[in-house]
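Participant: coordinates only, sequence not included:
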């Protein structure tokens, strides 16, 4: 792919909610990654992105440094930041690791957590369904992570939640050349959240295990 420091920047401004400028830019860049607006292989300059977001290049560079630490981009001195490409094998490896973490935890939660705690997560499931119905891919990605984060927090292990969140975020980056995710796919994925939550409430361990494995494999 042709490399240029002035590659296309995200076409639309993202709504930002955090007070920190760096946090705002980081959220916008993460959304652009999920939405495929930041193209794998392309190089983006800090000043060009800063102009797009209406900020100086400094918070853009700081946000890009965070994305580099997460493995989304690489820093090119005096040139900018290249969005890294993902492979199907990397995606499969992420799914395998996520399953190794989440399956045993979900099964333990199904055995030990009171039904009321699971029922309290229904608004999180509804949020994924709402984003899916709207075809809002970045919004769905955020709601998807929020649901898994809320379930895993019931385990009381902050380190587990952080590691699982990072793996989940990486799994959401699209593969190069992959077609845009369809609204129907998002709706089907959101339905799996509902089914998983109901299986947790019912303490149906075989269904919980099957759903978690299938869900992370399709992320």
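Facilitator: Cool, the structure landed. Keep in mind that what you see is a predicted model, and the values were worked out from it rather than measured.

Participant: going forward, measure contacts and count neighbours with C-alpha atoms only.
Facilitator: Will do.

Participant: element containing the residue sitting furthest away from the middle of the chain?
Facilitator: In the chain, the residue that sits farthest from the middle, by Cα atoms, centre = their mean, is residue 78; the gap is 29.2 Å. Assigned by DSSP states H and E, residue 78 falls within no helix or strand.

Participant: just residue 104 next, same as before
Facilitator: helix 88-112.

Participant: give me the next element, helix or strand, following that helix.
Facilitator: Helix 88-112 is succeeded, C-terminally, by helix 115-119 (DSSP H and E).

Participant: elements contacting the helix or strand following that following helix?
Facilitator: Sequence order places helix 122-133 as the next helix or strand after helix 115-119, per DSSP H and E. For helix 122-133, the packing partners by 3 or more Cα pairs under 8 Å, 6 or more residues apart in numbering; DSSP states H and E come out as helix 137-153, helix 183-202.

Participant: could you give the angle of helix 122-133 to helix 137-153?
Facilitator: 160 degrees (axes from the mean of the first three to the mean of the last three Cα atoms, to 10 degrees).

Participant: if you count neighbours, what's buried in helix 122-133?
Facilitator: 124-133 (16 or more other Cα atoms under 10 Å).

Participant: how about these in a markdown table, adding distance to residue 112?
Facilitator: Formatted as a markdown table, those follow (distance: Cα to Cα, whole Å):
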| residue | distance to residue 112 |
| --- | --- |
| 124 | 20 |
| 125 | 21 |
| 126 | 24 |
| 127 | 25 |
| 128 | 25 |
| 129 | 27 |
| 130 | 29 |
| 131 | 30 |
| 132 | 30 |
| 133 | 33 |
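
Participant: who touches the residue positioned nearest the centre of the chain in this structure?
Facilitator: Closest residue to the average C-alpha location of the chain: residue 169 at 3.4 Å, with Cα atoms, centre = their mean. Residues near residue 169 by Cα atoms under 8 Å, 6 or more residues apart in numbering: residue 145.

Participant: got another one to weigh against that:
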């Protein structure tokens, strides 16, 4: 049996579900994670749920406080800056290696996911979540050309954790500037120019960093999971 064919345990499954809900903003920063509500929502008992939350705490996506239980880790400028610096170390090299080693199928997938991302940037009515999903799809496709599994995986983890911050500033982005940077990145990828790839990705990360992050909302004002109308 291949590694990817190994079935998920109940803990693995609920961990993946909660992680995705956090990264997509469905579970908001600072939102309390009530065991009974989550157990009902995901149809799991409290035991695997608590283990999943502990794992997510190890990733920095969930935090525990005495007498208050678990909540989604709030956004912070320090965390955003740290993730941005890690992305600048990992993502440019991952994409540069992909530019050197990617084959015809990789090129076709990069072009297709790029077209989708550019479409979301060009439409003011596109939701932040839809734009973020297109962004992730493009970078996942790009990283697919990198021969190093470890580098691909490390880049994905940091990129995914940074998604909460991209969602938070999505409405304040200069989409035209971002589209221009993206086109230069794709051109460099397809032409096999690693130095230009690195520069373009760093410019893109800085474009997200330059948007002010609103962290004034009180975490306790968040709606409990499953309570949204």
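Facilitator: Cool, the structure landed. Note that the structure is a prediction, hence the values are computed from the model and not measured.

Participant: which residues does residue 219 of structure 1 contact?
Facilitator: With the criterion set at Cα under 8 Å, 6+ apart, residue 219 of structure 1 makes contact with 95, 171-172.

Participant: how far away is the aligned partner of residue 156 of structure 2 in structure 1 from residue 142 of structure 1?
Facilitator: Here residue 156 of structure 2 is matched to residue 165 in structure 1, going by TM-score structural alignment. Applying Cα to Cα, to the nearest Å, the value for residue 165 of structure 1 to residue 142 of structure 1 is 11 Å.

Participant: follow-up on the earlier one: ranking the helices and strands packed on helix 122-133 of structure 1 by burial, who's on top?
Facilitator: helix 137-153 (a mean of 20; mean count of other Cα atoms under 10 Å).

Participant: that one against structure 2, how far on average?
Facilitator: In the superposition against structure 2, helix 137-153 of structure 1 averages 3.1 Å from its aligned positions (mean Cα distance after the TM-score superposition for structure 1).

Participant: helices and strands around that helix, which ones?
Facilitator: helix 21-34, helix 88-112, helix 122-133, helix 158-171, helix 183-202.

Participant: closest one to residue 43 of structure 1 among those helices?
Facilitator: helix 21-34 (13.1 Å; Cα to Cα).

Participant: could you find the closest non-adjacent residue to residue 216 of structure 1?
Facilitator: Nearest non-adjacent residue to residue 216 of structure 1, counting by Cα to Cα, 6 or more residues apart in numbering: residue 95, 5.5 Å away.

Participant: what's the one you found aligned with over in structure 2?
Facilitator: Using TM-score structural alignment, residue 95 of structure 1 sits opposite residue 84 in structure 2.

Participant: so how far is residue 112 of structure 1 from residue 50 of structure 1?
Facilitator: Where residue 112 of structure 1 is concerned, residue 50 of structure 1 sits at a distance of 48 Å (Cα to Cα).

Participant: out of those two, which sits in the more crowded spot?
Facilitator: More neighbours surround residue 50 than the other of residue 50 of structure 1 and residue 112, with 18 against 12 (other Cα atoms under 10 Å).

Participant: who's in contact with residue 101 of structure 1?
Facilitator: So residue 101 of structure 1 contacts residue 164 (Cα under 8 Å, 6+ apart).

Participant: hang on, the earlier thing: can I get the helices and strands packed on helix 122-133 of structure 1 in CSV with distance to residue 33 of structure 1?
Facilitator: Shown next, in CSV, are these (distance: least, Cα to Cα, whole Å):
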stretch, distance to residue 33 of structure 1
helix 137-153, 9
helix 183-202, 17
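
Participant: for residue 40 of structure 1, which of those helices is the nearest?
Facilitator: helix 137-153 (16.8 Å).

Participant: ok, residues contacting that closest one?
Facilitator: Here helix 137-153 of structure 1 makes contact (Cα under 8 Å, 6+ apart) with 31-32, 34-35, 102, 105-106, 118, 121, 124-125, 127-128, 131-132, 160-161, 164-165, 168-169, 172, 181, 186, 190, 193.

Participant: sorry, back to before: what's the spacing between the match of residue 95 of structure 1 and residue 156 of structure 2?
Facilitator: Counting by Cα to Cα, the gap from residue 84 of structure 2 to residue 156 of structure 2 is 13 Å.

Participant: again, but for residue 40 of structure 2
Facilitator: 30 Å.

Participant: more neighbours: these two, which one.
Facilitator: residue 156 (20 against 12).

Participant: the residue nearest to the more buried one when sequence neighbours are not counted and residue 186 of structure 2, how far apart?
Facilitator: Distances taken as Cα to Cα, 6+ apart put residue 140 closest to residue 156 of structure 2, at 7.5 Å, once the chain neighbours are dropped. For residue 140 of structure 2, the distance to residue 186 of structure 2 equals 14 Å [Cα to Cα].

Participant: tell me how many other residues crowd residue 215 of structure 1.
Facilitator: 17.

Participant: give the contact list for it.
Facilitator: 189, 192.

Participant: what's the counterpart of it in structure 2?
Facilitator: Per TM-score structural alignment, residue 215 of structure 1 is aligned with residue 204.

Participant: what about its match, which helix or strand?
Facilitator: For residue 204 of structure 2, the element it lies in under DSSP H and E is helix 194-209.

Participant: just want the angle from that helix to helix 77-101.
Facilitator: Using the same axes, to 10 degrees: helix 194-209 of structure 2 against helix 77-101 is 160 degrees.
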